[in-house]
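J.: Below: sequence and its predicted model.
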Amino acid sequence: MSRDEVDRALARLASEYEAIESSLLALQDHAGRRLLEGADLTGLTRDRWTFAEQAISLLWVHFDAYTEALAEARAVRARRNRPSVTDLAELTELLSGSGVTVAGGRVPDGARALTGPARLTEQVSLQDLVDRMNGWYAQALEVVTAADAVWSALPARIDLLTAEVRRVRSLAGSVGVRPGEHPAGDDLERIVDEVAALRDRVVADPLAFWSTDASTTSGGSRPGRPDTAGYDRLARELEEVRREVEAVLRVRDEADERLYRVHDVLARADATLAEARGARGEVLAKIAAVEVPAVSGPATGLRERVALAVTYRRAAQWQRLSPLLDALEQGVDEELARARESLTAVTEPLAVRAELRGRLDAYKAKAARLGLAEDPELLERHDIARRLLWSAPCDLRAAGQAVRRYQESVAEALAPTPVRNANQNHWGRT
């Protein structure tokens, strides 16, 4: 090497030295490294930290060798302003040859096992030394930063989830949602155990929760992120349990109002059925030759379930009251609808009679308005229809036919015909 080449090499090595020293000091002070040193590790993290810890130790050993080699090269260069041929030969060996002596015990690259023949010392070049240090540094840094990232992201979130679990658990206990008594209670107990186990595993084996980019080639530090899939699943399951518990809470808060409504709707259904039974008697007495459907009695099954709901309410068994109230609300609504349908079916003949009476009166008024009130044929047919409609029992079939005949007679009387008296002047009337 020439003097200029030596000076440039020394300047480059000095710059590298500062960068390496700064990086090693940063690694030494890294919070993740300090946590790893004091942690009781298991699994993947224990295996990788064993490797990384040896790598960090050897990094300092090699850095010391690098420091000594650089200091020796500087000392040789400082002997003279213009180094001799012997100086240049020595500098060439130090700067570009295998002139650096390091202690044996290499840390393997990649995933190779920590095996192989042990050597007390080995001769390497400064460039080989830097390359080796770069590889070990990247692998050690990946372990340290990954563990630190997981510990920074997950334990705090798990602690918040644990606090929420305790809150939901307390809330669930207050409304009787307990293991063995309610499915949500069983789920909550399982979540409690899984959250505790998750935190213990995150603390002991953080690298098991580190997800690296699969597309990144091996070698060097690989980008990644904390794997929160287990935490996210438990958070979703807890949210589902919380909603179930809050639903039971709403049952507790709304129980009295909902039970009052159930009683009220059931009472209205019973009153409607009673009205239907009374109407059926009236129909049988006033309407002849019709089939009147029978009216069922009150829903005794519903009343028994209402009584059971009241028992649950008094015993504060909200988890049992909740599904029962849902079923009761649907049941009493259906019972009221059935009672109304029964009343409609029973009173249909009376409605038909009322409709016929109204139609007869309407056509009589129309006939009177058009000057036909004294028409003998219309009077006779009106009287027949009226007697049938206002007699008891009323024959609806005959009454209906009589009303239709009266309607037809009124329509015929209104039709234009040259035979009728011109003084009545009914041409074109409808």
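T.: It's in.
J.: contacts, neighbours, all on C-alpha from now
T.: Fine.
J.: Against His382, how distant is Glu374?
T.: 11 Å (CA to CA, to the nearest Å).
J.: Alongside the first one, take a look at this:
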Amino acid sequence: MDRDEVDRALARLGAEHEAVETSLLALQDHAGRRLLEGAGLTGVTKDRWASTEQAISLLWGYFDAYSAALNDTRELRARRRWPSREDLVELTDRLRGRSVTIASSATHPAPSITGPAKLSEQFTLEELVSRMNELYAGSLDMVVTADSVWSALPARIDLLSAELQRTRSLAHSVGVRPGEHPAGDELEAITHELSTLRAQVISDPLAFWRPAVGSSAPGGGRPDTDRYDRAARALEDIRREIEAVLQVRQDSEERLLRLRDVLSRADRTLTEARSARGEVLAKIAASEVPAVSGPPTVLQERLATAAEYRRHSQWHRLSPLLESLEREAEDELLRARESLGAVTAPLAVRAELRGRLDAYRAKVARHGMAEDPLLIERYDAARRMLWSAPCDLRVAEQAVLRYQQAAREVLVPRQAGPSGPEDRRGDS
């Protein structure tokens, strides 16, 4: 190497020395490293930190050796402004040769880091820089990873735990307690899970880290939040359930009144259906009239149970009972209305036949044919059947049809005019 090459090499190595020193001091002051030193570690983090501590110790040993070798080389270069050939030979050997010897006792290397233990190792300055960079990257990755997990998860777990305590207090106020309600048991399970999760995160943060695929940068990846996310979702589901119970407490009286009204209407409808059935059996002959069931006593008993739950503030039991009662009460009212419709169907048929008979009579009267003997005879026959009890609907319907047929036969020639069929029959 000539003088300029020596100076450029010294400048480059000096810059690398400064960069390594800055990085080492930053690593020494890193909050994650200080936390790791004082934490009661377990699992994979404990093993990784033991190796990382050895790596950091070795890293400082390498740095001290590198600093001493660089200072000695600088002193040799500073002896003469124009170094002699012997000086350049020695400077070249120090800058490019394996001029740095490091005793194993100075750094206490671990076999897992440096391989089998040796009495000493020799490096070029470039090799030493490369080795320090490698050790630094591995140490920083471990420190940054642990710090990232500690920065992310414990705080989130604490916030979720605070929300859990508020939910537990709210649940207790509405009677949702462990052993009495499934949601109370689930709250206890979430409490235990969050407590266990926090302790594990604090003692073994590396167990909650997902490395980024294909990334070689220190700390590449993200915290594993799967267990936290499951607990958060479970708590949210319970919170919504508790809110539903609270809503029941607020509007339970109104809902109970509404239920009583629906069941009362169903009962009145069934009473009307039973009364109508007796009327149908008395007034309509040869007709199948369905039986009418009694009032919904089971629903009334469950309604009384719901009122009892409300009196004793058992909101967690009242909530599902009210929901099922509301559905069943509406079904009962619909059934009662269908029963009334089925029972009164014969009366509706009779009313329709009466209306049809009177409508045709009015039509015949408008055309001046009301006094036709055949029409009068058939009208009177149909009317007697429809206005007498018991009424045989099948026979009455046939009588109405005969009257309609006779009316049509009379009205068609009337509407045809003077040249119609009636006139032609008269000419013949």
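T.: Nice, thanks for sending it over. None of the values given here were measured: they were computed from a predicted structure.
J.: just to revisit the earlier point, more crowded one of Glu374 and His382 of the first structure?
T.: His382 (21 against 10; other CA atoms under 10 Å).
J.: And for Leu360 of the first structure, the neighbour number?
T.: For Leu360 of the first structure, the neighbour count with other CA under 10 Å is 22.
J.: I'd say it and Arg405 touch.
T.: No: contact criterion CA atoms under 8 Å: Leu360 of the first structure and Arg405 do not qualify, at 10.4 Å.
J.: Could you tell me where stretch 291-302 of the second structure falls in the first structure?
T.: Mapped onto the first structure using TM-score structural alignment, stretch 291-302 of the second structure spans residues 294-305.
J.: what stretch of the second structure does stretch 331-344 of the first structure fall on?
T.: Counting by TM-score structural alignment, stretch 331-344 of the first structure pairs with residues 328-341 of the second structure.
J.: ok, average deviation of the matching stretch from the first structure?
T.: After superposition onto the first structure, stretch 328-341 of the second structure sits on average 1.2 Å from its aligned residues (mean CA distance after the TM-score superposition for the first structure).
J.: So for that stretch, what gets flagged as buried?
T.: Ala329, Glu332, Leu333, Arg335, Ala336, Arg337, Ser339, Leu340 (16 or more other CA atoms under 10 Å).
J.: and what of stretch 295-303 of the second structure?
T.: Quick answer for stretch 295-303 of the second structure (16+ other CA under 10 Å): Pro295, Pro296, Leu299, Gln300, Leu303.
J.: do the same with stretch 215-235 of the first structure
T.: Buried residues in stretch 215-235 of the first structure (16+ other CA under 10 Å): Gly220, Ser221, Arg222, Pro226, Asp227, Tyr231, Leu234, Ala235.
J.: And stretch 168-188 of the first structure, by the same measure?
T.: 168-169, 171-172, 175-179, 184-185, 187-188.
J.: farthest-separated two in these?
T.: Using CA to CA, those span at most 15.5 Å, a distance reached by Val175 and Asp187.
J.: dump the residue contacts of Val265 of the first structure.
T.: Val332, Asp333, Leu336 (CA atoms under 8 Å, 6 or more residues apart in numbering).
J.: ok, it to Asn134 of the first structure distance?
T.: 81 Å.
J.: How about Asp256 of the first structure?
T.: Asp256 of the first structure is 73 Å from Asn134 of the first structure, by CA to CA.
J.: any idea how far Trp318 of the first structure lies from Ala398 of the first structure?
T.: Counting by CA to CA - Trp318 of the first structure and Ala398 of the first structure are separated by 61 Å.
J.: between those two, who's got more neighbours?
T.: In this view Trp318 of the first structure and Ala398 are compared by other CA under 10 Å, and Trp318 has more residues nearby, 26 against 14.
J.: And the more buried one? What does it align with in the second structure?
T.: Using TM-score structural alignment, Trp318 of the first structure sits opposite Trp315 in the second structure.
J.: okay but that match is in contact with Ser173, surely?
T.: No: in this structure, Trp315 of the second structure is not within contact of Ser173 by CA under 8 Å, at 9.6 Å.
J.: if I pick Ser419 of the second structure, what's in contact with it?
T.: So Ser419 of the second structure contacts nothing (CA under 8 Å, 6+ apart).
J.: so what secondary structure elements neighbour the helix or strand hosting Ser342 of the first structure?
T.: Using DSSP states H and E, Ser342 of the first structure falls within helix 318-369. Here helix 318-369 of the first structure touches helix 229-286, helix 300-314, helix 376-390, helix 396-414, going by 3 or more CA pairs under 8 Å, 6 or more residues apart in numbering; DSSP states H and E.
J.: The last one maps to which residues in the second structure?
T.: Mapped onto the second structure using TM-score structural alignment, helix 396-414 of the first structure spans residues 393-411.
J.: superposed on the first structure, where does that stretch end up, distance-wise?
T.: Mean deviation for stretch 393-411 of the second structure: 1.1 Å (mean CA distance after the TM-score superposition for the first structure).
J.: which outside residues touch that stretch?
T.: Contacts for stretch 393-411 of the second structure (CA under 8 Å, 6+ apart): 284-287, 346, 349-350, 353, 356-357, 360, 364, 367, 369, 374-375, 378-379, 381-382, 385-386.
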